[in-house]
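Trainee: Based on what follows, work out the 3D shape:
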Amino acid sequence: MNNARAGHTASVLPNGEVLIAGGNDNVSYLSSTELYNPATGNWTFTGSMKYARTQFTATVFENGKVFVSGGYYNDNWLNSAELYDPLTRIWTLANSMSFERHQHEASLLSNRTVLVTGGANSLGDLDSAELYDLLTGNWFSTIAMHYRRAVHTATVLLNGQVLVAGGVQSGSFLKSAELYDLSTGMWTMTGNMNFERWQHTATVLPNGKVLVAGGLGYYYSNGYLINAELYDPLTGTWTSTASMNYPRGKHTASILKNGNVLVTGGYNGINFTNTAELYDFVTETWTIADSMFDGRYWHRASVLTSDIVLVTGGARFRDYLDGAELY
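Mentor: Predicted structure coming up:
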């Protein structure tokens, strides 16, 4: 890439290009954004965001625009939001959220609204949730979650509900999970995970179940987890599945066209790993995949239209990476 960066976002646009935005490079917070063209393999700068930010969210709308919200910059938590137009390659400010937040989640719902959940700011971890309406450009408050949480996962299920799981609350790790119902605007508790965890990943499988893997918890070497579990929306329960080959947190999980899940990198409490592995949702087993060239965490992985996975940036100790690689 043109910039080393970690804590950035990576968004696959309808034309197949990948928009990389923001993050930080251990010297400064970044407002710069760049585009990867899979046809040429080249990176080009595009319009910069209005605000430098890291640990924010990015959502791609059906019209190709990319919506970013929140984040962190120079000891400031942000409530600002902006929209990127791939036709003009320009960022414009959107209406701001009600709450400053970073380490939150954003989920695109079926009615073209974005549900933003949790995160943290100067007041601590948040239980608040709010909705951004693309058509009006306005934010609307919705019912708060049952738990304050940051660095959690938020997954849109095949039935349209949003599953929020795990995270951290005032230094305590959570195993609780709850569901947001768009039709009622209400949150309901569902079954707890088997393990407290944050910095984990959650992926919807073709059979509708959700695979949660790794993260930071209490029950493995240095607190980093090797185990994985499955959430069944039909029963609202979690069951253990095969463990990964390596413990990891702040890794990535990408679902491939065949339904298998590619997990890359992360931190295991000792090293920033370059290992990768594949989860087969039919056999519920993990196999070791080819390793990346660089160990990295806090990176991004994007599944291109060709089913190639693009891994970008990340960090390794104090070394922030500009490298990108393809699986």
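
Trainee: Only C-alpha atoms from now on, for both contacts and neighbour counts.
Mentor: Noted.

Trainee: any idea how far residue 183 is from residue 160?
Mentor: Taking C-alpha to C-alpha, to the nearest Å as the measure, residue 160 falls 9 Å from residue 183.

Trainee: do the same with residue 264
Mentor: From residue 264 to residue 183 the distance is 36 Å (C-alpha to C-alpha).

Trainee: of those two, who's got more company?
Mentor: Shown here are residue 264 and residue 183; by other C-alpha atoms under 10 Å, residue 264 has more neighbours (28 against 8).

Trainee: So the more buried one sits against residue 279, correct?
Mentor: No - using C-alpha atoms under 8 Å, residue 264 is not in contact with residue 279, being 11.5 Å away.

Trainee: joint contacts of these two?
Mentor: Counting by C-alpha atoms under 8 Å, 6 or more residues apart in numbering, no residue touches both residue 264 and residue 279.

Trainee: Could you also give me the structure for this next sequence, so I can compare it with the first?
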Amino acid sequence: HTATLLNSSKVLVTAGDTGSSPTAACEIYDPSTSLWTITANMTTTLEYHTATLLNSGKVLVTGGFTQAPSTASCELYDPSTSQWNTTASMAIPHYSHTATLLNSGKVLVTGGYGISPSTATCEIFDPSTSLWTTTANMTTARYSHTATLLNSGEVLVTGGYTGSSAIATCEKYYM
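Mentor: Prediction:
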């Protein structure tokens, strides 16, 4: 599952694994009352996806693993309406990937599992057009890694796995 801090200070928890299969269930946690509220289900059952708070206050969920294959599908959650809507799909499926909000308000997706065991593919989502564009690949295909936005605007991608081996390399994405 993912847990995303919303502008309201509440936390959106999305999908995940029930122990036997992925789920589309979502809940909102209110830290001021310590109460959970069920909100609308996603349109797709997912695990190993990402959820990124956009500058608009909406949440972009990318990729993930469904019952069988990984997916390139994406959804947007609007906290003001408590509704999910599908948006443009990525060029290839990603799961166990990263999604980083850039200073421009766009979202950079890096690596993960794709069509093959791990991918170096990177894509950028532009919320103003709801479109994806592919960008330069990483040097090393990786999944289960981290991606951190630096003060310079660069994204530092570290660690993860390639195939079945852990890697200790890092690389920077320059915007």
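
Trainee: so what's residue 36 of the second structure up against?
Mentor: Here residue 36 of the second structure is in contact with 27-30 (criterion: C-alpha under 8 Å, 6+ apart).

Trainee: Out of the residues you listed, which sit inside strands?
Mentor: Among the contacts of residue 36 of the second structure, the ones falling in strands (DSSP state E) are 27-30.

Trainee: Just the buried ones out of these, please.
Mentor: 27-29 (16 or more other C-alpha atoms under 10 Å).

Trainee: CSV for these, including distance to residue 93 of the second structure?
Mentor: CSV is the format used below for these (distance: C-alpha to C-alpha, whole Å):
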residue, distance to residue 93 of the second structure
27, 25
28, 27
29, 29
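
Trainee: I'd like to know which of those is nearest to residue 40 of the second structure.
Mentor: Closest approach to residue 40 of the second structure among those (C-alpha to C-alpha): residue 27, at 8.0 Å.

Trainee: ok, that closest one touching residue 37?
Mentor: Yes - look at residue 27 of the second structure against residue 37 with C-alpha under 8 Å: they come within range, at 5.5 Å.

Trainee: dump the residue contacts of the residue nearest the centre of the second structure.
Mentor: The centroid of the second structure falls nearest to residue 50 when counting by C-alpha atoms, centre = their mean (2.2 Å). Contacts for residue 50 of the second structure (C-alpha under 8 Å, 6+ apart) come out as 2, 60-64, 97-99.

Trainee: Mind doing that once more with 10 Å?
Mentor: 1-4, 14, 59-64, 74, 94-100, 109 (C-alpha atoms under 10 Å, 6 or more residues apart in numbering).

Trainee: At which residues are the helices of the stretch 1-150 of the first structure located?
Mentor: Read by DSSP state H, counting those that start in this stretch, the stretch 1-150 of the first structure holds no helices at all.

Trainee: what's the neighbour count on residue 42 of the first structure?
Mentor: 10.

Trainee: Please tell me how far the nearest residue to it once chain neighbours are set aside sits from residue 257 of the first structure.
Mentor: Spatial nearest neighbour of residue 42 of the first structure, excluding adjacent residues (C-alpha to C-alpha, 6 or more residues apart in numbering): residue 36 at 5.9 Å. Distance of residue 36 of the first structure to residue 257 of the first structure, computed by C-alpha to C-alpha: 21 Å.

Trainee: Comparing those two, which shows the higher neighbour count?
Mentor: Set residue 36 of the first structure next to residue 257 and count neighbours by other C-alpha under 10 Å: residue 36 wins out with 20 against 13.

Trainee: right, and the more buried one touches residue 325 too?
Mentor: No - counting by C-alpha atoms under 10 Å, residue 36 of the first structure sits too far from residue 325 to count as a contact (11.7 Å).
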